[in-house]
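**Student:** I'll drop the sequence and a predicted model, then ask my questions.
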Amino acid sequence: MNGRLLRPRLGVIGGLGPLATADFYRKTIEAVPAASDADHIPLIILSVPQIPDRSRAIREGSDRPLPWLIEAVAMLNGLNVEIIAIACNTAHHWYDELARGSEADIVHIADAAIAELQRRYDGGRVAVLATRGTLSSGFYQSRLREAGLHCANPSRPPFQLAVDEAIHMVKIGRLAEARAACAAAFQSCADDGLGAAILACTELPIAAEGIVPEGMQVIDSTLALALECERRLRGTASVRNAAI
């Protein structure tokens, strides 16, 4: 076979972490109103769990993950994908460098998540549940400001400690503990009167399954990314939304 029958349209940089990538793949499948296998998006997942820790690199002022990410983008471009998704929020700290070197458009996960939030929430204050690296990078805060919204995370230390714990527990497969930590983070948001939150780490939608507080608008960044990829490739995913 010369390969011309096998052309993935979507390239996914994953493994950051592996369970979060599996969650993205599942949500990409569920976004398609498919009547048969052939209706689904042909895609390739490049899972590289060895890419250096993104959050730590940002907090240390290092670009250690960047050469790995550049190589991953180049590999997917070599397969002639139409668009690229990065199933990791924190890696979008390097989005501009990656996008400049890519022939395929790279879908920005924060743009997808905030667009979904705007469709469902007309308030101003939003919690961004994320790694410390993502928060330090500031790309969510700047995009929220451009959208007329404001990142207003609870300032008390237990909030971010609970978010950190939820992310870590998903990464090591301890999901019951991840959900308990995520519930604590949600409680901090509720105590501060926040009516909306973005799960801005791809581990967090896994931790949040079944525990989203009633009355809080919670946006799943993983699902938002999957829906945006589907919209760009088929224009059919508007039948769903990315709120949990």
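**Tutor:** Great, that's in hand. Residues are numbered from 1 along each chain as shown.

**Student:** Please count neighbours and contacts with C-alpha atoms only from this point.
**Tutor:** Will do.

**Student:** and residue 149, how far is that from residue 117?
**Tutor:** 10 Å (Cα to Cα, to the nearest Å).

**Student:** What of residue 57?
**Tutor:** 28 Å.

**Student:** on that earlier part again, what about residue 149 and residue 117, which has more around it?
**Tutor:** Legend: neighbour count by other Cα atoms under 10 Å for residue 149 and residue 117, higher for residue 117 (28 against 20).

**Student:** Stretch 25-45: which residues count as buried?
**Tutor:** 25, 27, 28, 29, 30, 31, 32, 40, 41, 43, 44, 45 (16 or more other Cα atoms under 10 Å).

**Student:** The structure to be compared is supplied as follows:
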Amino acid sequence: MKSLTIGLAAGINPSVALALKAELIGVGARNDVRVNVVTSEIEMRKDAPDARIELGDRKIAALESVIELERAGCDEVVVPDVRCEPFFDEVQTEVEVPMVSLYRGLPAALEAAGVRRIGLLGVAVDREFFVKLLDGTAEVLELSDELKALYRTVQDPETGLRRTGLTPEHKAALLKAAEELLADGAELLVTACGQMARFVPDLKAEGLPVFDLLRDTAERAVLAPLARRPKPFKVGMIGGLGPAATVDLYDKIVKATPARNDQEHFKVAVEQNPQIADRTACLLGNGTDPTLAMFNCARRLQEDGCDMLIVPCNTAHAFVPYIERNLRIPFINMQQVTMEEIREKFGDAARIGLLATAGTVKAGIYGKKAEAMNLPMFTPDEAHQERVMAAIYGPKGAKAGYTDGVCREDLVSAVEYLVTTYDCNCLILGCTELPLILDETDDFRVAGKTVSLIDPTSALARRVVKEAKKAEAERGVR
């Protein structure tokens, strides 16, 4: 026997949820499907001071309920509240679990029955919603203002159907409303009220042609279950290493993305933690180990649904091997993608100069990759390495907010040393603060030569965009 787990956002509309649960189980039993119903008891706030805030409360309660049911492993979710139908797509966009709409089956049902004119029993959902839903395939009639006022007594939260059930007085009001709509030419009555939908069998017993909203919803959910929506790509960034480098990487990702509008960019989550201990100090033996702080950021990003992780700090990559093995999602390695771009661009002619923190140089996170690729790599002597460190950490350095003046002079001196001493033709700006001082270019003039400056941050941004496009194409997101 096939099994299906369906979630109900019961807390928003408990009585309708109970009726729909019975329909779901009944449809399953009649069609050899074991239906397991899981409920969310999240309720909507009842203290809204105006209609707009009440709408916001309803939307948030619906989304919170659906998220809870998604985490519970449901195959599909139904929000049994007709007032949520106008913003159905807003909720569905935020989750991957497929949601079964209450009214999306109506157009097909009308077409199958040859119905061209419907009458709305209720005022919880306005006529404009149904006009848009039916898109001209059927005329939509609504109650007169007089009967709308009468019908609102049926919907009253204290004395209406929700609290009392179908009393003789309510039944009389409903019959009067139905008679008016049928007299105006309605061929089928549609309940524009969730509470009303509970009593469709009673109305049918009176001989009224009423669309069975809950039965239709249950049959679509059970007999034609929806596929899970594709997950949009989401990259997680461990930020704050340092703050300016984080902004720089995010800016480069945005600029590298071929998007025509906001919605064509992909999702980026930043866990900004500037309090992570200095990575260079740790590698040089006189600082706190940042591994746990970095891992905790990565873990939160993983739980937030990220597919891959990035970190806008070269030196921090020395700690990635300890972190990545304890996660379910991978890092995009900044050094690896940089070295791959250099090999693609220069081939065996590459002579690489590395400008980086002393910690990065000591950890060999670039040097080991260059060696594995048989690419020659050179680093500054002690005096020029001190000037690179000053460009990064000095009182007039990039971490202090400076990008010109003394810090630029220090960095250019190291570039000149590597070019004149080792005939380097490409230089890696191997600390994410350094591209804030010198831009990536293939036309940097120094010591009478033209060399390339390689920005690992830009290389990482380009790879992130490539991975995002690949993943979303494979998943059919766009």
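**Tutor:** Sure thing, it's come through. Just so you know, these numbers come straight off a predicted model, no measurement behind them.

**Student:** Tell me how they score on TM after superposing.
**Tutor:** TM-score of the superposed chains, computed with TM-score structural alignment, normalised by the length of the first structure, equals 0.89; 235 aligned residues with a Cα RMSD of 2.1 Å.

**Student:** Looking at the buried residues of stretch 25-45 of the first structure, which is nearest residue 185 of the first structure?
**Tutor:** Using Cα to Cα, residue 27 comes nearest to residue 185 of the first structure of those, at 23.8 Å.

**Student:** Please give the element, helix or strand, for the aligned residue in the second structure for the closest one.
**Tutor:** When the second structure is aligned by TM-score structural alignment, the residue opposite residue 27 of the first structure is residue 252. Using DSSP states H and E, residue 252 of the second structure sits within helix 243-256.

**Student:** contacting residues around that helix?
**Tutor:** Outside of helix 243-256 of the second structure, the residues within contact range by Cα atoms under 8 Å, 6 or more residues apart in numbering are 239-240, 265, 272, 274, 312-313, 399, 432-433, 436, 457-458, 461-462, 464-465.

**Student:** what residues does the helix or strand that it is followed by touch?
**Tutor:** Next helix or strand after helix 243-256 of the second structure toward the C-terminus (DSSP H and E): strand 267-272. If you take Cα under 8 Å, 6+ apart as the criterion, strand 267-272 of the second structure is touched by 232-240, 243, 297, 300-301, 306.

**Student:** Just the buried residues of those.
**Tutor:** Applying 16+ other Cα under 10 Å to the contacts of strand 267-272 of the second structure flags 232, 233, 234, 235, 236, 237, 238, 239, 240, 297, 301, 306 as buried.

**Student:** The second one contacts residue 466, correct?
**Tutor:** No: taking Cα atoms under 8 Å as the contact criterion, residue 233 of the second structure and residue 466 are not neighbours in contact, 11.2 Å apart.

**Student:** Does anything pack onto the helix ranked longest in the first structure? Which helices or strands?
**Tutor:** Using DSSP state H to define each element, the first structure has its longest helix at helix 175-191. Helices and strands touching helix 175-191 of the first structure, by 3 or more Cα pairs under 8 Å, 6 or more residues apart in numbering; DSSP states H and E, are helix 157-171, helix 204-207.

**Student:** Now distance to residue 96 of the first structure and mean neighbour count too, for those helices, in JSON lines please.
**Tutor:** Listed next are these as JSON lines, based on distance: least, Cα to Cα, whole Å; neighbours: other Cα atoms under 10 Å:
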{"stretch": "helix 157-171", "distance to residue 96 of the first structure": "25", "mean neighbour count": "20"}
{"stretch": "helix 204-207", "distance to residue 96 of the first structure": "24", "mean neighbour count": "26"}
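
**Student:** show me where the second structure has strands.
**Tutor:** Applying DSSP state E to the second structure gives strands spanning 2-8, 33-39, 76-78, 117-121, 139-141, 188-191, 234-239, 267-272, 308-310, 352-355, 377-378, 426-429, 441-446, 449-454.

**Student:** nearest to residue 291 of the second structure, of those strands?
**Tutor:** Nearest of the strands of the second structure (Cα to Cα): strand 234-239, 12.0 Å.

**Student:** returning to what we had before: please pick the buried ones from the contacts of helix 243-256 of the second structure.
**Tutor:** 239-240, 265, 272, 312-313, 399, 432-433, 436, 457-458, 461-462, 464-465.

**Student:** between these, which is closest to residue 118 of the second structure?
**Tutor:** Here the nearest of those to residue 118 of the second structure, counting by Cα to Cα, is residue 265; it sits at 41.8 Å.

**Student:** What's the match for that closest one in the first structure?
**Tutor:** Residue 265 of the second structure maps onto residue 40 of the first structure when the alignment is built from TM-score structural alignment.

**Student:** In the second structure, what stretch matches stretch 84-93 of the first structure?
**Tutor:** Stretch 84-93 of the first structure maps onto residues 309-318 of the second structure, going by TM-score structural alignment.

**Student:** so how far is the matching stretch off the chain centroid?
**Tutor:** Relative to the centre of its chain, stretch 309-318 of the second structure is centred 23 Å away, using Cα atoms, centre = their mean, to the nearest Å.

**Student:** and for that stretch, what are the contacting residues?
**Tutor:** By Cα under 8 Å, 6+ apart, stretch 309-318 of the second structure touches 235-239, 241-242, 245-246, 249, 279-280, 298, 301, 329-335, 357, 359-360, 363, 365, 430-432, 457.

**Student:** Quick one: neighbours of residue 4 of the first structure, just the number.
**Tutor:** With other Cα under 10 Å as criterion, residue 4 of the first structure counts 6.

**Student:** Provide a list of residues in contact with residue 175 of the first structure.
**Tutor:** If you count contacts by Cα under 8 Å, 6+ apart, then residue 175 of the first structure has 169, 206, 207 around it.

**Student:** Of those, which is the nearest to residue 184 of the first structure?
**Tutor:** residue 207 (11.3 Å).

**Student:** Need the nearest residue in space to the aligned partner of the closest one in the second structure, chain neighbours excluded.
**Tutor:** Residue 207 of the first structure maps onto residue 437 in the second structure, with residues paired by TM-score structural alignment. In this structure, residue 437 of the second structure finds its nearest non-sequential neighbour in residue 403, 4.6 Å apart by Cα to Cα, 6 or more residues apart in numbering.

**Student:** The one you found maps to what in the first structure?
**Tutor:** In the first structure, residue 403 of the second structure lands on residue 175 (TM-score structural alignment).

**Student:** separation between its match and residue 98 of the first structure?
**Tutor:** Residue 175 of the first structure is 32 Å from residue 98 of the first structure, by Cα to Cα.

**Student:** cool, residue 137 of the first structure as well?
**Tutor:** Counting by Cα to Cα, the gap from residue 137 of the first structure to residue 98 of the first structure is 16 Å.

**Student:** What of residue 136 of the first structure?
**Tutor:** From residue 136 of the first structure to residue 98 of the first structure the distance is 19 Å (Cα to Cα).
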